[in-house]
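Novice: Okay, structure incoming, though there's no sequence with it:
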């Protein structure tokens, strides 16, 4: 009965958000059950180039650490803002959203090589939050009922909170930097005098992902409730 109830809700999640969050949850579950270990997942250029362990280019984006507050916090933000982007500015543009994933992941991998980061999932989440926040600059946010601010400040507030949790500031700065590069090339530079669109989704990606028709019964998450999760004392992140 529970499966029959959850299945329609699960299938209503847009495809990119559904695929990525599911992969993250399954990867973490596999580590918790000791089917695999983090040592088989982390980003290591030497193992990728010399031993052809190319899966590490992907798996380092899927593991957020052991199940705990930090994992749940990251997964909530990943799911929420990935879905709002896919249902908002990328609605009907699945191929462009996939291309943003590929562009962001590639740039993050290159930058991550120089700062010796072995897992990039949290940085990727911050990138998604950054792009959403810049495309929704007038949305008012509320964080734990303590801070009120405009959406563009959200990545920086999350970075401060991440520091309180003992995480490295480099991870968040990397996500912000990559998110800004994408936002500038996609939203700012094309509208400047003499500017142009440098980021163009390859036709093969469009052919693969932009073929499905929209579902008439599709229910997107409401944009007016960014965050949309209770954080104690009835407070919501956003709203």
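Specialist: Everything's here; your move. Fair warning: this is a prediction, and the values are worked out from it, not measured in the lab.
Novice: use CA for all of it now, contacts and neighbours both
Specialist: Noted.
Novice: where along this protein do the strands fall?
Specialist: Secondary structure of the chain by DSSP state E: the strands cover 140-143, 147-150.
Novice: Any chance of JSON lines for these, columns mean neighbour count and distance to residue 14?
Specialist: Formatted as JSON lines, the strands of the chain follow (neighbours: other CA atoms under 10 Å; distance: least, CA to CA, whole Å):
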{"stretch": "strand 140-143", "mean neighbour count": "19", "distance to residue 14": "24"}
{"stretch": "strand 147-150", "mean neighbour count": "14", "distance to residue 14": "26"}
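Novice: Dump the ones you listed to a markdown table, plus distance to residue 174.
Specialist: Below are the strands of the chain laid out as a markdown table (distance: least, CA to CA, whole Å):
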| stretch | distance to residue 174 |
| --- | --- |
| strand 140-143 | 22 |
| strand 147-150 | 21 |
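Novice: Setting aside sequence neighbours, what's the nearest residue to the residue most central in space within the chain?
Specialist: The chain has residue 125 as the residue nearest its centroid, 3.5 Å off, counting by CA atoms, centre = their mean. In space, and not counting its chain neighbours, residue 125 is closest to residue 78: 5.2 Å by CA to CA, 6 or more residues apart in numbering.
Novice: another one to put next to it:
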């Protein structure tokens, strides 16, 4: 790996970095025909019939290397990194726990919306959560126009729709926004404002914190 790229990758916080690396490696494996998408997608039937890895690989395949692949990977990496750095500094277990709970919700919703691949859906969770936590931040989209952060998720969904030419391509992104909203409500509204203290939705279990070295 060239020194410049290696330095850039090592500067990315650990959870986002691991997700990014696994996603790139998964797409490269498909591109080089080491595996096929048919071996990676999630379906309850396949999962229960002795193929448990599908519950993980569905979150790392963003599709073949294309403009849509670059679009989703870039915005996921950018806002996942910003969220991890601003809201979860030195709290790797808590950020992993957020993504894990979101993944479980997405797996449960997958059959209802016919979503065999959930990578872009999960990517929209940190995008949505970051946008709600920075409501007054102005964002320039592609240098064309400026919006405030709360409008970022819907703007990206619209762009994904335009990019792919069909609303079905953006359905997973919308589901990700919905799960992100649930996560935001449970962490920032219910836990902080209504409960007044940490809950299972806002903090990782002690064993997970120890595993990540956060305690």
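Specialist: Yep, it's here. If you're wondering where the values come from, they're calculated on a predicted model, not measured in any experiment.
Novice: All the helices of structure 2, residue numbers only.
Specialist: Ranges of helices within structure 2 are 3-11, 14-31, 44-48, 54-57, 67-87, 92-113, 119-133, 152-164, 168-184, 206-211, based on DSSP state H.
Novice: any residues touching the third one, and which ones?
Specialist: The contact list for helix 44-48 of structure 2, computed with CA atoms under 8 Å, 6 or more residues apart in numbering, reads 52-55, 111.
Novice: switch to 10 Å and redo it
Specialist: By CA atoms under 10 Å, 6 or more residues apart in numbering, the residues outside helix 44-48 of structure 2 that reach it are 39, 41, 51-55, 107-108, 110-111, 116.
Novice: Can you pick out the most distant pair from these?
Specialist: 39 and 108 (19.5 Å; CA to CA).
Novice: and residue 63 of structure 2, what pairs with it in structure 1?
Specialist: In structure 1, the residue equivalent to residue 63 of structure 2 is residue 65, according to TM-score structural alignment.
Novice: tell me the contacts of the residue nearest to that match when sequence neighbours are not counted?
Specialist: Excluding its sequence neighbours, the residue lying closest to residue 65 of structure 1 (CA to CA, 6+ apart) is residue 71, at 6.2 Å. Residues in contact with residue 71 of structure 1, defined by CA under 10 Å, 6+ apart, are 25, 28, 63-65, 122.
Novice: Residue 198 of structure 1: which of those is nearest?
Specialist: Of all the contacts of residue 71 of structure 1, residue 198 of structure 1 sits closest to residue 122, with 26.3 Å by CA to CA.
Novice: Grab the nearest non-local neighbour of residue 75 of structure 2.
Specialist: Leaving aside its sequence neighbours, residue 75 of structure 2 sits nearest to residue 127 (CA to CA, 6+ apart; 7.8 Å).
Novice: In structure 1, what residue corresponds to that neighbour?
Specialist: Using TM-score structural alignment, the equivalent of residue 127 of structure 2 in structure 1 is residue 129.
Novice: Surely its match touches residue 80?
Specialist: Yes - between residue 129 of structure 1 and residue 80 a contact is recorded at 9.1 Å, counting by CA atoms under 10 Å.
Novice: neighbour count winner among these two?
Specialist: Per other CA atoms under 10 Å, whichever of residue 129 of structure 1 and residue 80 has more neighbours is residue 129, with 27 against 20.
Novice: Give me the distance between that one and residue 91 of structure 1.
Specialist: As judged by CA to CA, to the nearest Å, residue 129 of structure 1 and residue 91 of structure 1 stand 17 Å apart.
Novice: Now do the same contact list for the equivalent of residue 164 of structure 1 over in structure 2.
Specialist: In structure 2, residue 164 of structure 1 lines up with residue 162, judged by TM-score structural alignment. Shown in contact with residue 162 of structure 2 (CA under 10 Å, 6+ apart): 156, 169-170.
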